[in-house]
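**Q** what's the 3D shape of this:
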Amino acid sequence: MSKKEPIQLNERVYLIDCYDMGVPERTGTYVINEQELTIVETGPSPSVKHVKDGLQTLGFSLDQVKYIIVTHIHLDHAGGVGLLLQDCPNAQVIVHARGARHLADPARLIAGAKAVYGDKFSELFDPILPISEDRLLIKGEGDTLKIGSACTLEFLDTPGHAKHHFSIYDPVSNGLFTGDTVGVRYSQLIRDGVQLYLPSTSPNQFDPEAMQHAIDRMLAMKLDAIYYGHYGMTAEPEQALRQVSEWLTVFMEEAQTVVAEEGGPELLAESLLKRVKNYLKEQGVADDHKEMEIIKLDMEVSAMGIVDYFSKLQIK
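**A** Predicted coordinates:
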């Protein structure tokens, strides 16, 4: 795999490709170049080598890193934070209150991932290292973090994808680091001129009402940029947010039909993939586009989360 240089998104924010699952432009680490050097997301542990290389390419040493922020604790975003922290002696990890205990003791995270990924777990995620509580800094709704004389980040509680999820507002760029709450940006399609932003509705804390509330809240903020966990930045937040909202409605409509027919996540995943392929076909995108494999995987995971949501409704 050829080394990819970090991308400069604006005067002070850079994006390092984390190559999650060995796939380019799947997950990324954002570097905010302020007096207190701050990074957002680490990816899983196999991505940490790419984060380190990217920081070195940008001219930063690991002991300059002051804050490592994880939007939520899913392993593709935060699995590598313990490993990276070993080599960042001056850094603290910023995490949502609901996620902090799982970073301190990742046993349940590991067990849950092993149940889903089985034999692939080690290849995708090892090692997942605990973080001592004195290096964890909890932030929540309305909390702030000063990282420069002219930059104080603000934290927004943004459940919908997960209850342990916050987003981070950067006033200098009028931008928001949104993790997975308002969906996935399919950068390889966008580079080909086709806009695609889909919700990420993975198990087991998906909540469509909370997700829509987060979308509406961000629309009201009149942002100039959104920085996605998957992957990259859009300078057209309103268009992206409106599209992900429309797809969230589609996902839930398809799910209601499948659930009414007592179908499971496999059937829903097929149904969602068909809707997305039809949309892309209308935009002139062939079924064998290189992004389609990732979209298929995302629909499988999203379908599991939606079916899980409906099963919990029935229990209530």
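**Q** C-alpha from now on. contacts and neighbour counts both.
**A** OK.
**Q** what about Ala150, distance to Met218?
**A** According to Cα to Cα, to the nearest Å, Ala150 stands 22 Å off from Met218.
**Q** Settle it for me: which of the two has more neighbours?
**A** Between Ala150 and Met218, counted using other Cα atoms under 10 Å, the more crowded position is Met218 (19 against 11).
**Q** residues near the closest residue to Leu37 other than its chain neighbours, how many?
**A** Nearest residue to Leu37, sequence neighbours excluded (Cα to Cα, 6 or more residues apart in numbering): Val65, at 5.0 Å. By other Cα under 10 Å, 23 other residues sit near Val65.
**Q** One more, please, to line up against the first structure:
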Amino acid sequence: MAIGDVREVTVGDCSDLYYLDTGMYETEGYGAVYILDDERPAIVETGIGANYDRILDALAELDIAPEDVAVIAVTHIHLDHAGGAGLLAESCPNADVYIPGVGASLLADPGKLVAGTKNAVGDQWQYYVEPKPIPEDRIVELEDGDVIDLGEHELRVHAAPGHAFHQVVFEDPANDAVFTGDAAGIWIPDREEIVETSPPSDFDLEQCLADARTIADIDPDVLLYTHFGPRYVGDDADQALDEYATVLTEWVGAVEAKRDELDDEELMDHFAAATDHGDAWSDEKASAEAAMNVRGVVGYLDDRE
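**A** As a prediction, this is how the structure comes out:
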């Protein structure tokens, strides 16, 4: 799947659902945005904003007029998920922007969010654009248990605050699917591999494990990863989420063990150099991801102590 491509999600019993490779960080197969073509069309996740025009192109390809989009929904306010929300709200004038309530004010006035993102992503900031503030009267604040009605489909909101305190996941019962945000890890489809995500500053291992269990208990046939794409798990959702729990636990253990030998800067360099995702990502992206994830684990370990 090339950057800019739009594909229908055909796994399981999914219908009316499409996904787009936004080319996040100029990397194929890293950042997905989903479109539900229903009575009230919805965009789920918005990317970093830099390539939001690709989302508008995808709407055009699907014959959805921007003014017909009713819902722009983000799983959490990290800018790789919500950075394009303000730009899309401007282009889709009749859409409400659905944001987890505890983070909504940070997208209405994103100054603090931008500063925190720059600190978290380091040199990767070059791929972002400054997010547009979202007018408060366009924001719908989400809480655990809320339901977004789209027509044939609905998005049921489940709190999943381990990756970030402001994260939720969206269950789509009609598609027997869950939009996982970052609660189920990062899926590399070319390698059929699940890898960790543990960025600063809110990563909490125990809560992440509970979030994986939340998704497993929903028992979806399909996991819809923002990073990256649909994954059919069928009757093995429990196994897939247990696999991620193991990956994440072992990752934190590896960083903790190595921290006894190295200072924090050396620790990031060590894991950045040791990361290998084959040809799935560039060396630059893989190294930057590893360094960021190390920083998140270090913060978690410090807080635990």
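**Q** care to give me the TM-score?
**A** Remark: TM-score between the superposed chains equals 0.90 [TM-score structural alignment, normalised by the length of structure 2]; 296 aligned residues with a Cα RMSD of 2.1 Å.
**Q** picking up where we left off before, what does the residue nearest to Leu37 of structure 1 align to in structure 2?
**A** Residue pairing (TM-score structural alignment): Val65 of structure 1 is matched to Val69 of structure 2.
**Q** Does that match touch Glu90 like I think?
**A** No: counting by Cα atoms under 8 Å, Val69 of structure 2 sits too far from Glu90 to count as a contact (11.6 Å).
**Q** From Gly23 of structure 2, how far out is the most centrally placed residue in structure 2?
**A** When structure 2 is reduced to its mean C-alpha position, the nearest residue by Cα atoms, centre = their mean turns out to be Gly181, at 3.5 Å. Computed as Cα to Cα, the Gly181 of structure 2 to Gly23 of structure 2 distance reads 17 Å.
**Q** Spell out the residue ranges of the strands in the stretch 1-150 of structure 1.
**A** Under the criterion DSSP state E, counting those that start in this stretch, strands of the stretch 1-150 of structure 1 are mapped to 7-8, 13-17, 28-32, 37-40, 65-69, 92-96, 136-139, 144-148.
**Q** quick one, helices of structure 1?
**A** 48-58, 75-78, 81-85, 97-104, 107-117, 121-125, 187-191, 208-220, 237-260, 265-282, 292-315 (DSSP state H).
**Q** I'd like those as TSV, with distance to Tyr197 of structure 1 appended.
**A** Shown next, in TSV, are the helices of structure 1 (distance: least, Cα to Cα, whole Å):
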stretch	distance to Tyr197 of structure 1
helix 48-58	25
helix 75-78	18
helix 81-85	27
helix 97-104	26
helix 107-117	25
helix 121-125	25
helix 187-191	9
helix 208-220	12
helix 237-260	5
helix 265-282	11
helix 292-315	11
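**Q** nearest to Glu141 of structure 1, of these?
**A** Closest approach to Glu141 of structure 1 among the helices of structure 1 is made by helix 97-104 (10.2 Å; Cα to Cα).
**Q** Quick check: the aligned residue for Leu36 of structure 2 in structure 1?
**A** Aligned counterpart of Leu36 of structure 2 in structure 1: Ile32 (TM-score structural alignment).
**Q** Give me the neighbour count for its match.
**A** Using other Cα under 10 Å: Ile32 of structure 1 sits among 20 other residues.
**Q** nearest spatial neighbour of it, skipping sequence neighbours?
**A** In space, Ile32 of structure 1 is closest to Val13, 4.7 Å off (Cα to Cα, 6+ apart).
**Q** Pull the contacting residues for the one you found.
**A** Contact partners of Val13 of structure 1, counting by Cα atoms under 8 Å, 6 or more residues apart in numbering, are 30-33.
**Q** Could you dump those into JSON lines and include distance to Glu253 of structure 1?
**A** Below are these laid out as JSON lines (distance: Cα to Cα, whole Å):
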{"residue": "Tyr30", "distance to Glu253 of structure 1": "34"}
{"residue": "Val31", "distance to Glu253 of structure 1": "38"}
{"residue": "Ile32", "distance to Glu253 of structure 1": "39"}
{"residue": "Asn33", "distance to Glu253 of structure 1": "43"}
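**Q** just those now: which is nearest Met252 of structure 1?
**A** Proximity of the contacts of Val13 of structure 1 to Met252 of structure 1 (Cα to Cα) peaks at Tyr30, which lies at 31.4 Å.
**Q** ok, that closest one touching Val40?
**A** Yes: between Tyr30 of structure 1 and Val40 there is a contact at 5.0 Å, judged by Cα under 8 Å.
**Q** how far away is Asp5 of structure 2 from Ala160 of structure 2?
**A** 29 Å.
**Q** What of Glu305 of structure 2?
**A** Glu305 of structure 2 is 23 Å from Ala160 of structure 2, by Cα to Cα.
**Q** With Val121 of structure 2 instead?
**A** In this structure, Val121 of structure 2 and Ala160 of structure 2 are 22 Å apart, going by Cα to Cα.
**Q** which of the two has more neighbours?
**A** Shown here are Val121 of structure 2 and Ala160; by other Cα under 10 Å, Ala160 has more neighbours (30 against 17).
**Q** count of residues packed around Ala111 of structure 1?
**A** Neighbours of Ala111 of structure 1 (other Cα under 10 Å): 12.
**Q** which residue packs closest to the equivalent of Arg108 of structure 1 over in structure 2, ignoring adjacent ones?
**A** Superposed on structure 2 with TM-score structural alignment, Arg108 of structure 1 falls opposite Lys112. In this structure, Lys112 of structure 2 finds its nearest non-sequential neighbour in Leu106, 7.0 Å apart by Cα to Cα, 6+ apart.
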